[in-house]
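Peer 1: below is the structure, and that's it, no one-letter string:
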């Protein structure tokens, strides 16, 4: 166990803040929903939270597969079922149901059919068919026991046909659900604005009528029902608590109830529905299936209730499914309201604070313990935290789970990296590394500048230069060792001459890669400008080698160059007798990432915004994108240098202008216009081709409102 210094504490705090902020940021909002899914699964698997179905205040009447296979419904269009639905509705109402909600919508009537039948339309011949059904709706509605459902939409609303609306005197409420960005239903809307006024959603309306209390909506949007302040971390929503995984909701087959009504068994309807909230909906294998926070644990389409008239059909034991029938989503919402059991989620400030605190504990452990011990501590602490979260979820309080776990993982990784790169480097360098002497030319430059770097390093503003040959490994496989050495010596010599000719210092060669810096060891106020000029000259020189050097014949080599400017620690690292003049900082890491980022865009040179800004007006540039590179949470604006100012070609000017137009449309979410702009130069410009594909994909599948025009690169 090592001692923690002040620098380590600062690093741990910064790592905790960074990792906590990243994993609770809006782009990763889906992690909050994943926490609910995992907590629901763990509670369902580890704890017994199944309740007696008889205690459920909600029951479901299912238009199920049995109904479709049972006369008189078998082979009959659903439009012809209305009179039978009316009979069952009347029996349920007489049985003492508190309120009945329809999760099925009949947008038209057989009486409206204009299909010719004989000498008149079919609808004209069927006039009066729905009369008994409409009477049943009116009677149930007038007694306050019926609410029909509708789907609110600006484009394609789905509402009951007009005669039904009149029959129930507009006792109709919205069935819309709240779907997260991953198409999972974890919350339900509480109300909708209709004609500028808040109108309760179906679940709230049913619970309100059953409780005999109207919902109260505060100016803040918070809702209270019969003294129950409904928890809403997301405004105007209820976080669904699928306690029991929907196994404890009695479910009656509509076919059996229809036969029971024909049989006249009023006692059965009283036993089954007295004092209950009833939801009528479809329960089929492939229609109106919903993914919910039970998707990981598996949910159930209720539990079969007592039968009245028909024998129970032979069926296999009900198995959990990742999706459930939509009517059970509404049943869960109603039950949460009746039992005051909705999930309470932490707001954004508390989630972020808890995540940062967890990451800070892990970061401190990683400072004290060896890497293996730090990983073991992370696993143990995560398990303890998960157990605490599950125990609180039993009481409907949802702690964030995935955010702290991922932030802690990132913290332990970053702290191990911090110790490897910074905190333990002196001992590591003394034991494992040896260095080259500085070249005489570099020493002469340092002496002439009058500023010798101190042993151990100093902070300087530099521009880092990273280059790498594209696809070199596959080329090297086809060459003899002698050919490979001749090729590399020629290439590295040519590139090094250009870099040093522009005042740069080659830090190291890594195979075919070159790491160089400008601005150290000698002061160079124009280090960014000289680095960009060197990159352009290197790119031009490689083209000349490909065209005129025998060692390069037929190879068609290309390279990628990344440039980044900023503060870095540079100096002599090693002993007083042997040392290596090198550089370390995040500036270096970003330059390395930008070199690799070229392959995503098909470019040869990529520079950060800081480098571009420090070159003044010496070059013609075009902005490529805003990217988030591996290992960094904050986005970076990246640019491509085209040529010396005034030396760019007409084709470069045109491509840059078209690209800028397309990028502006992209950032304004005008993806169709972006496609049109980028496609004008896509055949000759790889970045335009890339953006054209991306914009075309978002035209077909628009991003969520929280989308930001930042490209996150998954690789180096």
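Peer 2: Received the coordinates, thanks. What you see is a predicted model, and the numbers here were worked out from it, not measured in a lab.

Peer 1: every contact and neighbour count from this point should use C-alpha atoms.
Peer 2: Will do.

Peer 1: surely residue 528 and residue 518 touch.
Peer 2: Yes. Judged on C-alpha atoms under 8 Å, residue 528 makes contact with residue 518 at a distance of 7.1 Å.

Peer 1: got another one to weigh against that:
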């Protein structure tokens, strides 16, 4: 319970930390989030055909070469407007402003062309103070501004990494809202004049454009540079562009030549002409293509941070690392796919913050498991792996409460096995022969013991001590012990045949089994040498019974206490293939209570077990140990 509480604390801390960073808009995490946004813009972009209602009149290198150094004489702008009007252009928007007088005659002619067109939007630039408020506005000479249909601001405020992902649609200055060139282009495309604002929207006619509180709109880019039809400024001004190419179109006029330094960084490119960014804003708004990151998206982000953190905690805590790590990676991939789907649907769902929640929770829970849970697992493995089956070890790790390692009384069955006359055998054979045959014997017996899920307590020279019923409870521990003993003798018979065939003298073993309560636990010197073992009178009785095989010339002896655990299964036929014969009731040295001793022999597995009880009146007191 305490371990689970620790996991809950770690999970809550991790999620709270990520939420704190989310609300604080952490610079590092926001930078990563912006990069994931750019990646989504590029990867999820679907090419669209060139819009037929919008075009860019570009001040390119060709125009500069033909018309002279930029800025051009305003006579060229006059010629451009005259050609656009003649062709029937829907509107002309200049991504340039004219703050100084060139000459009264030229300026007047330009102003007249602006007024005759009746659809010209001129540009201006707002200057910002250190606190982010507007403190000045650089516009056009009065004669031009009076003639224009609108004056728009062309400010572009990139994010901290220099990338332009959004546009300020409206900027307040001196009790007036200055619309961006892009939103003015959208108004022309839609044929509306009204541009207003409320708390989190810019209202264009009847259309609500989702923005933040500062009227900043994420730009749904149409594509990389070149997403709109371009015509050279010189070609239009000189009449080299067919009228049908301009008719009915909203024309953005601006620089694309590198030498004019109006190149901006966008998610698509490090060299995007500023005029094309304005065109993207107009196109996005006019077609209702928006990306939003507002209150709804924030609530979804918060929910995903919490949900992903909790799911990760459950996965990391409940499952092994081999399984949990791929699942955590799958969870990250799932969230990335979810964020991509949301992006295609017009919502910017955070990738970085939920993924940070996943990674942080996964790391901390893994740390917790390594130093608390897995440490316990390592201790259990180190203690039991050499003398129990892997399944038992895994079960004890999965259910620690089943394997209390402190000393406790448990109902167990203990098995003692010893080689008959081993001292004489050792004296009559070379040491290397004794060791070789003993190792072969012990190896075969160990396989059988582990097969029947016994705890291999210890080897004492040629003797083997095994018990069942701890640390995991085994309701059938007496039956397991007896079946194990029978199979040990059968394996020994196979080994004896092999040794005889090899010309070696075989060995024979004796087994004694007793069942009852004993003390089970770690015994020894802590930090130096400890063994998980059993002690108590019933263990000692098991050892005494094994020694009685010499008295009765038998191979397997059990006590009446073990038999009592088997009577029901012997009677109903579920325990088969053995013959159990009562020998005597004996009183071992140091005891006063007689105990029945039974010999066991294997018979055909298909046959019912047979049982002959001891004569209750036949009691023998043994003086030897």
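Peer 2: That came through, no problem. Every value quoted in this text rests on a predicted model; they were computed, and no experiment measured them.

Peer 1: hang on, the earlier thing: which residues do residue 528 and residue 518 of the first structure both contact?
Peer 2: 462-463 (C-alpha atoms under 8 Å, 6 or more residues apart in numbering).

Peer 1: helix, strand or coil for residue 224 of the second structure?
Peer 2: In three-state terms, and counting by DSSP: H, G, I helix; E, B strand; the rest coil, residue 224 of the second structure is coil.

Peer 1: that one matches what in the first structure?
Peer 2: Under the alignment (TM-score structural alignment), residue 224 of the second structure maps onto residue 245 of the first structure.

Peer 1: residue 241 of the second structure: neighbouring residues, count only.
Peer 2: Using other C-alpha atoms under 10 Å, the number of residues around residue 241 of the second structure comes to 18.

Peer 1: nearest spatial neighbour of the residue in the first structure that residue 168 of the second structure lines up against, skipping sequence neighbours?
Peer 2: Applying TM-score structural alignment, one finds that residue 168 of the second structure aligns to residue 189 in the first structure. Nearest residue to residue 189 of the first structure, sequence neighbours excluded (C-alpha to C-alpha, 6 or more residues apart in numbering): residue 237, at 4.4 Å.

Peer 1: ok, now which ones touch that neighbour?
Peer 2: Contacts of residue 237 of the first structure by C-alpha under 8 Å, 6+ apart are 178, 187-190.

Peer 1: kindly report the same for residue 588 of the first structure.
Peer 2: Taking C-alpha under 8 Å, 6+ apart as the test, what residue 588 of the first structure contacts is 464, 564, 568.

Peer 1: export the residues you listed as JSON lines, with columns for secondary structure and neighbour count.
Peer 2: Below are the contacts of residue 588 of the first structure laid out as JSON lines (DSSP: H, G, I helix; E, B strand; the rest coil; neighbours: other C-alpha atoms under 10 Å):
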{"residue": "464", "secondary structure": "strand", "neighbour count": "31"}
{"residue": "564", "secondary structure": "strand", "neighbour count": "31"}
{"residue": "568", "secondary structure": "strand", "neighbour count": "21"}
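
Peer 1: ok, the match of residue 224 of the second structure touching residue 299?
Peer 2: Yes. Taking C-alpha under 8 Å as the definition, residue 245 of the first structure is a contact partner of residue 299 at 5.0 Å.

Peer 1: coming back round to it: and the contacts of residue 588 of the first structure as JSON lines, adding distance to residue 660 of the first structure?
Peer 2: Formatted as JSON lines, the contacts of residue 588 of the first structure follow (distance: C-alpha to C-alpha, whole Å):
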{"residue": "464", "distance to residue 660 of the first structure": "26"}
{"residue": "564", "distance to residue 660 of the first structure": "22"}
{"residue": "568", "distance to residue 660 of the first structure": "32"}
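
Peer 1: ok, the residues you listed vs residue 419 of the first structure, which is closest?
Peer 2: residue 568 (17.5 Å; C-alpha to C-alpha).

Peer 1: now the residue lying closest to residue 43 of the first structure once chain neighbours are set aside: how far from residue 207 of the first structure?
Peer 2: Excluding its sequence neighbours, the residue lying closest to residue 43 of the first structure (C-alpha to C-alpha, 6+ apart) is residue 390, at 6.2 Å. Noted for residue 390 of the first structure: a distance of 28 Å to residue 207 of the first structure, by C-alpha to C-alpha, to the nearest Å.

Peer 1: now swap in residue 426 of the first structure and tell me
Peer 2: From residue 426 of the first structure over to residue 207 of the first structure (counting by C-alpha to C-alpha), the distance is 68 Å.

Peer 1: between those two, who's got more neighbours?
Peer 2: residue 207 (27 against 13).

Peer 1: which position in the second structure aligns with the more buried one?
Peer 2: Checking TM-score structural alignment: residue 207 of the first structure goes with residue 186.

Peer 1: isn't that match right next to residue 288, touching?
Peer 2: No. In this structure, residue 186 of the second structure is not within contact of residue 288 by C-alpha under 8 Å, at 10.2 Å.

Peer 1: any common contacting residues for those two?
Peer 2: Going by C-alpha under 8 Å, 6+ apart, no residue sits against residue 186 of the second structure while also sitting against residue 288.

Peer 1: picking that back up, the match of residue 207 of the first structure: what secondary structure?
Peer 2: helix.

Peer 1: quick one: contacts for it?
Peer 2: Residue 186 of the second structure neighbours (C-alpha under 8 Å, 6+ apart): 281-283, 285-286.

Peer 1: which of those residues fall in helices?
Peer 2: Using DSSP state H, the subset of these located in helices is 281-283, 285-286.

Peer 1: quick one, strands of the stretch 101-250 of the second structure?
Peer 2: Secondary structure of the stretch 101-250 of the second structure, counting by DSSP state E, counting those that start in this stretch: strands at 120-128, 134-138, 150-153, 166-168, 170-173, 176-179, 195-197, 201-204, 207-210, 216-218, 229-232, 250-255.

Peer 1: which part of the first structure lines up with the third one?
Peer 2: Mapping strand 150-153 of the second structure onto the first structure (TM-score structural alignment) gives residues 171-174.
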